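J.: Let me see the structure of the following:
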Amino acid sequence: MKILHYLGLIGLLLATGGCSSVRVVKTEPAPNFTLTNYRTFAFSDIESTGDIPQSGFYRSQIDALKKSIESELVRKGLRRVDTQPDLMMNIGIAVDEKTQTRETNIRTDPPFYIGQRRYSWRSQEVPVGQYRQGTVDVHLVDPKRNEMVWQGVVEGILPKKPEKLQKVINEGMAKLFDHL
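T.: Sure thing, here's the model as predicted:
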C-alpha cells in the first residue's frame, strides 16, 4: 500500500514539474555555427525609452537577466570580458499586458440578448483576469564578421513578486541555452 502511495506522489511531482510558465519559442543557429569556436562574450548596451525602463525595478531585472545569461554561458565554457569579445550578446525584451478571457456558452451560461425587435443570442468573450507575458530575444553576434550566429526566443508568464520573477528568468534562460 505504501508503494502505491509513493508512486502516486512521484507521478504527481512529475506532472506538476512538467507544467511550466516558460517555453522556448524558437532557436536558430547560423549554418556551421559551433559554440566551441568561441571563448569569450560581452553584452551589447541595452537602450530603452519610455517611463518603465527608467525605473530602478526595470534596471534590476535587466541585471538579473544578464546574470542568468552569464551563468548559462559560463556553464557552456565561455567567460565574460569587457574588451574584444569573441561573441556579442544582444538582448531584446518585450512585456505585454494580456487579458485572460473565457467564452460564454449558450448551453451553460445565460445567453446575451441583443436588440429590441431583432432578437439574437450570442456567446461572448468575458474578461476574467489580467497578466503580463514577457518575451526575451537573445542574439549571439560574431563581431569580427558582424554577423548573427545564433538566435533564441523564450516567452513566459511574469509573476508579480520579484523573487518569483527571478526564478522564472533563471528557468527561461536555462531552457533557452539548453538548445545552444
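
J.: going forward, measure contacts between C-alpha atoms and count neighbours the same way
T.: Will do.

J.: May I have the distance across stretch 120-129, first residue to last?
T.: Stretch 120-129 has its terminal residues 28 Å apart, counting by CA to CA, to the nearest Å.

J.: scratch that, stretch 40-50
T.: One end of stretch 40-50 sits 32 Å from the other (CA to CA).

J.: any residues touching that stretch, and which ones?
T.: 66, 78-83, 85-91 (CA atoms under 8 Å, 6 or more residues apart in numbering).

J.: Dead centre of the protein: give me the residue that sits there.
T.: Centre of the chain computed as the mean C-alpha position; nearest residue by CA atoms, centre = their mean is Glu155, 2.7 Å away.

J.: Would you state the helices of this structure in chain order?
T.: Secondary structure of the chain (DSSP state H): helices at 2-17, 56-75, 162-177.

J.: now the ones you listed in TSV, with distance to Gln133 and mean neighbour count?
T.: Conversion of those to TSV gives the following (distance: least, CA to CA, whole Å; neighbours: other CA atoms under 10 Å):
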stretch	distance to Gln133	mean neighbour count
helix 2-17	20	10
helix 56-75	15	16
helix 162-177	12	18
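
J.: from the contacts of stretch 40-50, which would you call buried?
T.: 66, 78-80, 85-91 (16 or more other CA atoms under 10 Å).

J.: quick one: which of the contacts of stretch 40-50 is nearest Leu9?
T.: Relative to Leu9, the closest of the contacts of stretch 40-50 is Lys66; by CA to CA it sits at 36.3 Å.

J.: I have a second one here; can you model it like the first so I can compare?
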Amino acid sequence: MKYINHLTCIAVLVFLLSACSSIRVLNTEAAPDFNLSTYKTFDFAQGNTGADSTETIIPAEHIAALQREVSQQLEKRGLTRSTTNPDLLVNLGIVVQEKTQTRDTNFRTDAPYYTGQRRYSWKSKEVEVGRYKEGTISLHLVNNAQNTLVWSAEAEAVVPKKTTEVQARISEGVEKLFESITPASGQ
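T.: Got it, this is the predicted structure:
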C-alpha cells in the first residue's frame, strides 16, 4: 500500500511540474497527409528570421542557438541537413516584444472617486509593477518539391533576463514544439 501511495505522489509531482512549464505551444497545425518520416533531408529557408523596427533586435547567437536546436530535433527524428535540394525547408520566425506587467488598484468594483472629509482621492487605475520581454517562435515546415506548408506551430514564453538562461529556454521551447508532432503525423 505504501508503494502505491509513493507512486501516486511521484505521478502527481511529475504532472504538476510539467503543468508549471513557462512555455506555451500555440496553433499547431499539420497537413492531412503529413508524415515526418517520409522526409529525409532539411535545410533552413534563407532570410527567415529577424525583426522590423517595432520589435526588439534578436542577437545572432540566439538565432544560431534556435537553428541548432531545430537541427538537433530533426536529426533526432531521422532527417539530415542538406543544402542541395532538401526535402523540407524550415522557416523560423522570431518576435520579441517588451511587455508591461500591471495591477489594478480597484480592489472593489464600486470604489469611490473620493472619500473622507478632506476629499482624499482613490482613483482606480492600473499601476505598472514590472517590465519583461515575451518571445514567440513560429516554426513552419515546407515541402520543398511542392512548395506547400506541411506543418506549423508556435510557442511563446517570457525571455529570461540573464543571457545564460536564454539557451535553456530556447532548448525547452523547441523541444516542446517538436513534441506537438503527434506519432500519427511523423514520429
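
J.: can you put the helices of the first structure in TSV and add distance to Asp137 of the first structure?
T.: Listed next are the helices of the first structure as TSV, based on distance: least, CA to CA, whole Å:
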stretch	distance to Asp137 of the first structure
helix 2-17	25
helix 56-75	12
helix 162-177	10
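
J.: and Thr99 of the first structure, which of the ones you listed is closest to it?
T.: When the helices of the first structure are compared (using CA to CA), the closest one is helix 162-177, at 19.3 Å.

J.: how big's the offset between that closest one and the second structure?
T.: Compared with the second structure after the fit, helix 162-177 of the first structure shows a mean deviation of 0.8 Å (mean CA distance after the TM-score superposition for the first structure).

J.: Ser123 of the first structure maps to what in the second structure?
T.: When the second structure is aligned by TM-score structural alignment, Ser123 of the first structure is paired with Ser124.

J.: Wait, that match touches Asn106, no?
T.: Yes. Look at Ser124 of the second structure against Asn106 with CA atoms under 8 Å: they come within range, at 4.9 Å.

J.: Tell me how far Phe33 of the first structure lies from Arg80 of the first structure.
T.: Taking CA to CA as the measure, Phe33 of the first structure falls 20 Å from Arg80 of the first structure.

J.: try Asp63 of the first structure
T.: Look at Asp63 of the first structure and Arg80 of the first structure: by CA to CA, they are 14 Å apart.

J.: From Val24 of the first structure, how far off is the closest residue to Val22 of the first structure other than its chain neighbours?
T.: What sits nearest to Val22 of the first structure in space, not counting adjacent residues and going by CA to CA, 6 or more residues apart in numbering, is Gly156, at 4.2 Å. Applying CA to CA, the value for Gly156 of the first structure to Val24 of the first structure is 9 Å.

J.: burial of Gly92 of the first structure, as a residue count?
T.: Around Gly92 of the first structure there are 12 other residues, counting by other CA atoms under 10 Å.

J.: got a list of what the nearest residue to it once chain neighbours are set aside touches?
T.: In space, and not counting its chain neighbours, Gly92 of the first structure is closest to Asp137: 4.8 Å by CA to CA, 6+ apart. Applying CA under 8 Å, 6+ apart to Asp137 of the first structure gives the contacts 91-93, 151-154.

J.: and if you look at Asn105 of the first structure?
T.: Asn105 of the first structure makes contacts with 111, 123-124, as judged by CA under 8 Å, 6+ apart.

J.: list the ones among those residues that the second structure also has?
T.: Retained in the second structure by both residues aligned by TM-score structural alignment, their matches' CA atoms under 8 Å are the following of those: 123-124.
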